[in-house]
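A.B. asks: this one's sequence-less:
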């Protein structure tokens, strides 16, 4: 008995030690993430930034993170305020608008219907539409649109996204949205080109899938998604209800614009639920990511079978990167499924590796997608998420003399409706892309410059006649411009 007691005590001590180590290690990693933010383009020797400082820089009141490792949520944390005026703090329960991330969950709901043999993903959508029929015309060239086309944005359908509605204003039915009838604030859904020709992002196509789900199930969309997707995944704090039910109101973050002002009405209402209607938080979205990773590996069938999960994350018709409800990023040897989300006042993004069970979710209540990118990079670096962390470090040199920079100034034609203006003002060198703010150019060579927030490089070269030409490098692609002024 004494020997058994000693053995039990030893095991208990070991477990306590390991638990304490894991907790301390997690705390250390959280601190590293919080103090490890950096711009997409780093300058050699530059120190990393603190998350609260970057939130202040981007005028972002609140932010929430969830980190996934080895198929489990290792930590989640909120920062700042869900409502800056009332100083309501962001917690792990605070709900944000997920925007287009809704499309990923919508695809799970549709694939569930396909598993149940209630829909053929490759049949004409008009077979399943009862309340409305797609108005095929000459633009579709006799080809039929399928549900797989809708989910992969290959249906040739118009309308990229939706603007939402102020709380308290009249809301259209989905049929009114599809027909472009008041009070809908978007044009009618129709063909823009023949289906299957090429991928082109279409929220309009996703709304058709929403109507099909309702017509097939006979349920309201939010109710179906709650029962078929959110509840099985354990996403108990999430909802597709529009507007959110009263039970959620106290958890909702207020949206803010890029200068830090609250948007009118706090948030927008989206009857276009499948495209942009999800309210959730990183903790719940982590459950979705993990659930899909386990399904993909054949380790869980909470919502989808392995066959369906693999179909969802296989690029459609060999269209690189575009699958059914998610984008597939092939980063060196590692594949991630991902989707960003953006509505007025909110930004979000998730990543989940298709192997190994790693991932990250970031949501914030401001218009700055760049901050979310910085957080993802910091998490990927701290946790050594293979290939998700890709540093781009530049060695900056002193700015060339003013008389040299003056020869580079002018306007350059980048595309038929795209002009770059190069400026030298008050000792600083700038580029302004048509319709956008000016951005400072930093020198890495006397004739070569880069931006801090975009992966663009600009190189100036003199012709034999002394005139200066400009070449733009965007994501490694060389784009020749023509001086117009």
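C.D. replies: Great, that's in hand. All values reported here derive from a predicted model rather than from experimental measurement.
A.B. asks: From now on I want contacts and neighbour counts done on CA atoms only, so please keep to that.
C.D. replies: Will do.
A.B. asks: Now do the longest strand anywhere in the chain: everything it contacts.
C.D. replies: Assignment by DSSP state E gives strand 72-83 as the longest strand of the chain. For strand 72-83, the surrounding residues in contact (C-alpha atoms under 8 Å, 6 or more residues apart in numbering) are 26, 52, 61-68, 87-92, 94, 252-254, 282-283, 286-287, 290, 357, 365.
A.B. asks: Near residue 196, how many other residues are there?
C.D. replies: 20 (other C-alpha atoms under 10 Å).
A.B. asks: can you tell me which residues contact it?
C.D. replies: Contacts of residue 196 (C-alpha under 8 Å, 6+ apart): 149, 154, 155, 156.
A.B. asks: now the second one, what's its secondary structure?
C.D. replies: State at residue 154, reduced to three classes by DSSP: H, G, I helix; E, B strand; the rest coil: coil.
A.B. asks: Determine the next helix or strand in the C-terminal direction from the longest strand of the chain.
C.D. replies: Next helix or strand after strand 72-83 toward the C-terminus (DSSP states H and E): strand 88-89.
A.B. asks: ok now that following strand, how far from the chain's centre?
C.D. replies: Distance, stretch centre to chain centre, for strand 88-89: 24 Å (C-alpha atoms, centre = their mean, to the nearest Å).
A.B. asks: Give me the residues contacting that strand.
C.D. replies: With contact meaning C-alpha under 8 Å, 6+ apart, strand 88-89 is reached by 62, 78, 79, 80, 81, 82, 83.
A.B. asks: also this one, for the comparison:
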């Protein structure tokens, strides 16, 4: 028997879990960066949430190819006092990207897309504007998924409730009502990694054209449905029927995001609503494909390509580090009022997803990851 973080005690051999809700069982959190020789008194999760402030957090831990435990703290909505539950929906923000990348690579396996042919040869209508840089090295899907295509627009601020939403082509052209500049190449493709949500939006357009389908339906058919992610949807704006299940975003001053949350028509880059348990099913699916235990969406060679470094610590849609048993992948998420993190260890068959509804959630996530890594002997933290 081992005492796991957050007061959850598991019988490892049987997989039976008992919840021990005692303050003593919770190890407490310490700063991610600590000064040598200085004592750092651990504080509780609730205390750090209040100090930041971060209203709510939801966590799911994967071990042995299953969701081993979950934990929730705080409130999904301060105004109503509604607590966070395991069913509470959060904006995955940029964690939308690796989930979309899995679907794109499923289309590569099917022969609908090419990973290394020029993207402009696969696009109809809108194309990446040509210039001297693209003439020398055309942008490919591999470039886009690894953020090495030299494209601009790192991220998106979203649109306040009731605001007119742009089409994908308007976003890429930087045309009204889009609130971001045009997506262009201003760095030689393949030269280095530079994060580009604009590049992933090109992928979104590419996928819908190749599949002849709406992006929301495409993702449901290719990834969300097969992996059993029944609580997840690339739904922007969020349907009214789901609003009561969604967390409200909160900014650094503790105030709610106006209208509760922003809308992100940049679906592949930032548009996924989900839960930690559902994102854990993505982690399990990728871990299983990588090791060959199961190939529900992707075949093993493709999964291994995802977690092979292309450049500067990035694979195809995910950051990668370590090797062998210590190989890990990760992706963070940051939308207005939301912060999230997903980590997987395919050879250890473990991982964790942490989602918060506060702009300062990244600070809390760093402390939680440090505590989890210490408990489960994870390297790199």
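C.D. replies: Received the coordinates, thanks. Worth saying up front: this structure is predicted, and the values here are computed from it rather than measured.
A.B. asks: related to what we said a few turns ago, list just the nearest of the contacts of strand 88-89 of structure 1 to residue 296 of structure 1.
C.D. replies: Closest approach to residue 296 of structure 1 among these (C-alpha to C-alpha): residue 78, at 29.2 Å.
A.B. asks: And for the residue mapped onto residue 226 of structure 2 from structure 1, the neighbour number?
C.D. replies: Residue 226 of structure 2 maps onto residue 232 in structure 1, with residues paired by TM-score structural alignment. Per other C-alpha under 10 Å, the neighbour tally for residue 232 of structure 1 reads 16.
A.B. asks: Tell me which helix or strand residue 232 of structure 1 sits in.
C.D. replies: Using DSSP H and E, residue 232 of structure 1 maps to helix 231-233.
A.B. asks: how close does residue 44 of structure 1 sit to residue 457 of structure 1?
C.D. replies: Using C-alpha to C-alpha, to the nearest Å, residue 44 of structure 1 is found at 16 Å from residue 457 of structure 1.
A.B. asks: Who has more neighbours out of those two?
C.D. replies: Of the pair residue 44 of structure 1 and residue 457, residue 457 is the one with more neighbours under other C-alpha under 10 Å, namely 21 against 11.
A.B. asks: Residue in structure 1 paired with residue 144 of structure 2?
C.D. replies: Under the alignment by TM-score structural alignment, residue 144 of structure 2 pairs with residue 150 in structure 1.
A.B. asks: contacting residues around that match?
C.D. replies: 205, 206, 208, 209.
A.B. asks: Select from these the one having the most neighbours.
C.D. replies: That'd be residue 206 among the contacts of residue 150 of structure 1, by other C-alpha under 10 Å, with 31 neighbours.
A.B. asks: Next, the contact list for that residue, please.
C.D. replies: Residues in contact with residue 206 of structure 1 (C-alpha under 8 Å, 6+ apart) are 103, 150, 151, 274, 275.
A.B. asks: So which of the residues you listed are in strands?
C.D. replies: Of the contacts of residue 206 of structure 1, none are assigned to strands by DSSP E.
A.B. asks: Just give me the closest of those residues to residue 344 of structure 1.
C.D. replies: residue 275 (14.0 Å).
A.B. asks: And that closest one, how close does it get to residue 269 of structure 1?
C.D. replies: Using C-alpha to C-alpha, residue 275 of structure 1 is found at 12 Å from residue 269 of structure 1.
A.B. asks: Check residue 223 of structure 1 too.
C.D. replies: Distance, residue 223 of structure 1 to residue 269 of structure 1, by C-alpha to C-alpha: 17 Å.
A.B. asks: Among these two, which residue is more densely surrounded?
C.D. replies: Using other C-alpha under 10 Å, the more surrounded residue of residue 223 of structure 1 and residue 269 is residue 269, with 22 against 15.
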